[in-house]
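Asks: just the structure for this:
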Amino acid sequence: MKRMLPTLAVPVGVVAIILLLVVPVPAWLLDLLIIVNILFALVILLTTMFVKKPLDFSVFPSLLLVATLFRLGLNVASTRLVLGEGYAGQVIQAFGHVAVGGSLIIGAVVFLILVVIQFVVVTKGAERVAEVGARFTLDAMPGKQMAIDADLNAGLITEEQARARRAEVSAEADFYGAMDGSSKFVKGDAIAGIVIILINIVGGIAIGMLQNGLGIEEALNTYALLTIGDGLVTQIPALLMAVSTGMIVTRSNAEADMGTATQSQLAQSQLALLIAGCAAIVMAFIPGMPVLPFLIVGGLLIVSSRRIVRGQKAAAAAEAAAAAAPATTATETTEDLLEQMRVHALEIQLAPDLVDLVSGAADDLLARVRALRRRTALDLGMVLPPVRTRDSVDLPPSTYAIRLAGVEVARGIAPAGRVLALGDALDTLPGTATVEPVFGLPGKWIPGEMRHGAELTGATVIDRGSVIVTHLNSVITANAARLLSREDVRMLTDHVKQSSPAAVDELVPGLLSLADVHRVLQGLLAERVPINDLPRIYEALAVRAKLSPDAEGLVEAARVALGPVVVAPHLEGRLLRILMIEPALEQHLLESLRPSELGTQIVLDPTRLEAVMASLKSALDTAQQQGHSPVLVCAPALRAAVRRMVAPQTGGLPVLSYTEVTSADADIETVGVVRALDPIPA
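Replies: Predicted coordinates for the structure are as follows:
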């Protein structure tokens, strides 16, 4: 029964409100319901102040509707008592006689002031903010979804975290859409309050004069004063709900409740408090002004500013003491020197002002790098070496560098206190223009506190850690072959031997050495083919190695065994768009194949080669202009040589063989043909 109570509370309450509209209630019960209404509105207002983000109070739009219906039910019940009995309980009596001193004029003025505050100021502003927030939240949804996908692809978050963040984005859009609609309830409630009080005054005067034989003045004192009290009783909680609406739609995501955030942010500037305190003291000496209140407030502001100064000096002294603390010195051993001499496979260097990125928190750079290593292991089938992260005084401020085997291969910036906004409408945002280092998108480093505002404009906002890890992931993917060491191959082979001993025993070391296997796996990674399925790769290598230990042939045999895996990244659903080579040209290329130390090469005269490349680039440009990302398909014997020929000039255009394409069981669409342009001699 206790578990069913929360489930049944709201439905039962709504049914009771509906009954309140049609069933008369006694005055004592009306007093109780009015008190519940006021306290309910107060609890909602206080709750909106203590939540850290609007989604923490996602039930607010529904509560707003229920509260509005409740107030309207109370209006109907109180009207029935006021007009029928001339008495509507002690609460309305108190508001009508005590709160406004029993004066009809004062009560009417107070009521109108409350209506103006609610309708013109609070409700109008909240309605506009809710409308704009709903529009910008919906516009920003695609960018937020792309940011989640980018974090997932970079290994920064798991599938469960990605689903949770997508659900949060969807819930945020639903919340602001609901707030846009529910703000109309508040506006309608204010209008209904005015109409109801006018109807009650007219009805009360008519009943008093026509039915009860009262004079106009006595009827006004009896019925109009109770009506004013009834209006005040309902308008006060209505005003609280209107303020709650404005509070919830103007809150941005924060790390603390409203009170804590307000205190920390108002105390940012000691000078602002000092100037305000001095201004208050000066105003105390203006003739006719009350001296004591101004002096008290000014003194409090000056004392607060001095406390802020002392706090800042204490924090600065603590930082200086920590920086000046001498490090524990120890005798430098040979092992220490050898460790310093060791070249790390992968390294991130940070400028001194970026060391806060490795603070040790759960979401810092080190945690993201660990997640990236796990993601790379699952996607590529290789275990990344540990990524060393250290500071470097040689780097300019806000700069990071990625080093591979001791050589810098990438560099970027990640200013402290800033986030990267990507989008088309960034001109209105303050910050430093930049170019995103991986995809080359235009962006702007904006202050961190502008994050929510940037998202409302539709921009995709990425924090500094995500920028660095995405850049690192790009470097790892492009250099995976270099990062795979001989020791890694040995560990992978030992692991495969535990589950597929026959595949390993037949291949290593009987047919191929560990070095030969290493070279094959590097060849696969160089073309971004994952090596997760090592048992299948080893079985294919064992079959091919019995015919020839040629490295190029071994790589092609492994690719054929992994055919569907090789083709999968290039599919659009089940469709594979391809560029083909003209049959006559393909035959001519086969005849032009020559062996070399680096594998087979296609030997063409410069004029013919230039013509072929021009035709390929033209076909590729045409396909890309149509929004396609095709692959080049050729005969298996040509594939490796064609890739060496076209990759440097086409930005790494994928080259697949007919065997790989047909093994994927995909729908194929030819979007271009590579020709020789000039006739090929027979």
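Asks: okay, CA-based contacts and neighbour counts for the rest of this
Replies: Fine.
Asks: quick check, central residue of this protein?
Replies: The centroid of the chain falls nearest to K144 when counting by CA atoms, centre = their mean (5.1 Å).
Asks: not counting its neighbours along the chain, what's nearest that residue?
Replies: T460 (6.0 Å; CA to CA, 6 or more residues apart in numbering).
Asks: my guess is the one you found meets P442, correct?
Replies: No: using CA atoms under 8 Å, T460 is not in contact with P442, being 11.4 Å away.
Asks: follow-up on the earlier one: for the residue nearest to K144, what are its contacts?
Replies: Contacts for T460 were tallied using CA atoms under 8 Å, 6 or more residues apart in numbering; they are 140, 143-144, 146-147, 421-423, 454.
Asks: please provide the structure for the following sequence as well, for comparison with the first:
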Amino acid sequence: MTRNQLNGKIWVNSAKGAVLPIGILLLVMFMIVPIPALILDIGFVTNILISLAVLMIAINAAKPLDFSSFPTVLLFATLLRLSLNVASTRVVLVSGHEGPEAAGHVIESFGSFLIGGDYVVGIFVFAILMIINMVVITKGAGRVSEVSARFTLDAMPGKQMAIDADLNAGLLTPEEAKKRRAEVATEADFYGSMDGASKFVKGDATAGILILVINIIGGIILGVVSHGLDIATAAKTYVLLAIGDALVAQVPALLLSIAAASIVTRVKSEQDLSGQIAGQFGVSRAWVPVAAILGFLGILPGMPHFIILPAAGLSGFIAWKLAKAKKAEQVAADMPEPVAPENLSNIEWGDVSDSAILGLEIGYGLISLVDERKDAPLMGRITGIRRQLSRELGFVVPMIRVKDNLALGPNQYRITIAGVIVGEDEVWPDDLLALDSGALEGTVEGRPGKDPTFGLEAVWISPARRSEAVVAGYTVVDPSTVIATHLNHMVAHNAAEMFGMDEARKLLDTLKEVAPQLVDGLTPNPLSLSQIAAVCRALLAEGVPLKDFRRIAEALVDCARPDLNIGQLTEAVRQRIGSLIIQTLVPVRMPLPVITLDGELEGLLAQAMRVGGDAKHPIEPALAGRIVESVTTAARPLMAEARSFAIVTSPVARRALSRLFRPHLPETPVLSFLEIPDGKPVEVAAVVGNHDRISAHAG
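Replies: Coordinates of the predicted model:
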């Protein structure tokens, strides 16, 4: 921006700021200093112009706060009209004896054109306008303003609490919450101001009556005493001018009263008043009875047929056009979106990729579970799953995109993570799933099935058999709970697939608010963001949450060395945070049940590690198969009792055994000796040896 442009902009802003003070000074001058009739005419026209502009702005406002300056505008418009009344009173009383044109052309025109020069008619017209303004419009608008102000102020604490609740739930950002609080406060101030501003209109109408009486009485007295007119001539001259002056002021006052009433009676909508009324009157079935009733009245004897029957025809035409337009809209809505020929070969990245990491695809028979018109039971559970998993895992679980898939069966669903299908099954939306709890006292008829999450035997039953199933010992759940539980299980066991560099960056940014020195000592040296994300993914893959990320970051700082790869660094971190890992398995004072390997087998594994190096599966396949079979056999009694336990081995073999057991015992963690805190009690449930030897030990 050049210097001249900057100076011009400053001058324009200064000029805008000076308009209002100058206008107020002019209003005061109109009340004190005598002004010519020409200036008075300009003032009257300006008053009408402002009133019309205010009315149009009020009509086109979508909501009352769109014209939040209306109370102040109403104040200054009232002051303008009153100052013009004072100035016109001075002119009428001083120069009224010279004729109607002495007070200006506007007053003369209103006195002669609107009331035909008959002051008696003018008095009645003015009285009717005053009744309409004061009794009907102003009184009603004032009552609405008073009630709106009271209700708005009463609702203000509740609205503030709702904003705080949305902010705490993460539905609003701090900036959005601040903006909404400002809107609530502005709304309360606006309705409070409108309650007081309505008194301006009422006071202005009262002042108009008093000014009219003063002009009439004062004019007659001055005409007879000072100017030698007879009473009839003085009455005709001054009453005509007084009525013209009163009508000039009353017409803009009526416009402002209508504007005030339209503002306070508005209901919040995305449309302006014209669009809102047009949309609500655009119902064809409402116009059909109107046309029928008018048609019936039009054929009655003695009725003005040539007026009523055309009105009936017009109403019928409107009903026909509205019905035709609605039918055309329905046809257009049912038609598929046309594709422009020039865009047929234009393929965008959005057409071939999906930015959502988590996805739930459902068949068309399950749409009722996510339909908002039917309370969308599944959507509420998904929101709860995301919130709970985010707390447990230590990072925000991404949004879950739910969409229908016509390639699926009507009752099928599919869970995807990063585009990979991790789970799918079938549910019946109108039935309930009765799970075999293992202690049944009877059976219930239904469609045999299995729980998709844990593979339990189950039966799909009708809702009418719910009580029968509960009495028989079944655990009964609804279809949305079945899908939600399956989704929760799959997301929790695939958390590593959802964690990337962006999530690592957010964890570091959050930690930096409370421990800035720790974050500065961690990244970008000695560890890069990608290395930190890789370690976090490795921990999540083995069921280690990131809730206490500060402890993990401290361990990373202590263990980071240039000679360690990601796997070795992860093992070192696990040893430092062993207490965090153990507390997710059993309570603090309860001993940890473990399955260990005997010394000979540990020696074989150590030798395999030295030979295999960093191979993904360094253990010889035959030996690996025997280890899996033996450990699985040893674990069955613990699994039957639903007890949490761990497989404990040497630090050298821990990572390889973890990968080996993950497909067979996905719920069982594999720990090294160094990960168990010194004071933690341990219960050795079994010792697995080479050649399938298993020896059980008491705790």
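Asks: how far away is the residue in structure 2 that the residue nearest to the centre of structure 1 lines up against from D166 of structure 2?
Replies: Taking TM-score structural alignment, K144 of structure 1 has K159 as its aligned residue in structure 2. Using CA to CA, to the nearest Å, K159 of structure 2 is found at 11 Å from D166 of structure 2.
Asks: now swap in V251 of structure 2 and tell me
Replies: Counting by CA to CA, the gap from V251 of structure 2 to D166 of structure 2 is 48 Å.
Asks: with A686 of structure 2 instead?
Replies: 51 Å.
Asks: which one of these two has more residues nearby?
Replies: The neighbour comparison of A686 of structure 2 against D166 (other CA atoms under 10 Å) goes to A686, with 22 against 14.
Asks: ok, now how distant is the more buried one from D195 of structure 2?
Replies: For A686 of structure 2, the distance to D195 of structure 2 equals 81 Å [CA to CA].
Asks: do the same with A182 of structure 2
Replies: Distance of A182 of structure 2 to D195 of structure 2, computed by CA to CA: 20 Å.
Asks: the more surrounded of those two?
Replies: Higher neighbour count among A182 of structure 2 and D195: D195, with 23 against 12, using other CA under 10 Å.
Asks: what lines up with the more buried one in structure 1?
Replies: In structure 1, D195 of structure 2 lines up with D180, judged by TM-score structural alignment.
Asks: just L20 of structure 2 next, same as before
Replies: In structure 1, L20 of structure 2 lands on V10 (TM-score structural alignment).
Asks: what do you get for T633 of structure 2?
Replies: Counting by TM-score structural alignment, T633 of structure 2 has no partner.
Asks: how many neighbours does T633 of structure 2 have?
Replies: If you count neighbours by other CA under 10 Å, T633 of structure 2 ends up with 14.
Asks: what residues of stretch 294-306 of structure 1 count as buried?
Replies: Within stretch 294-306 of structure 1, the residues that qualify as buried are 294-295, 298-299, 301-302, 304-305, counting by 16 or more other CA atoms under 10 Å.
Asks: would you format those as CSV with secondary structure included?
Replies: Below are the buried residues of stretch 294-306 of structure 1 laid out as CSV (DSSP: H, G, I helix; E, B strand; the rest coil):
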residue, secondary structure
F294, helix
L295, helix
G298, helix
G299, helix
L301, helix
I302, helix
S304, helix
S305, helix
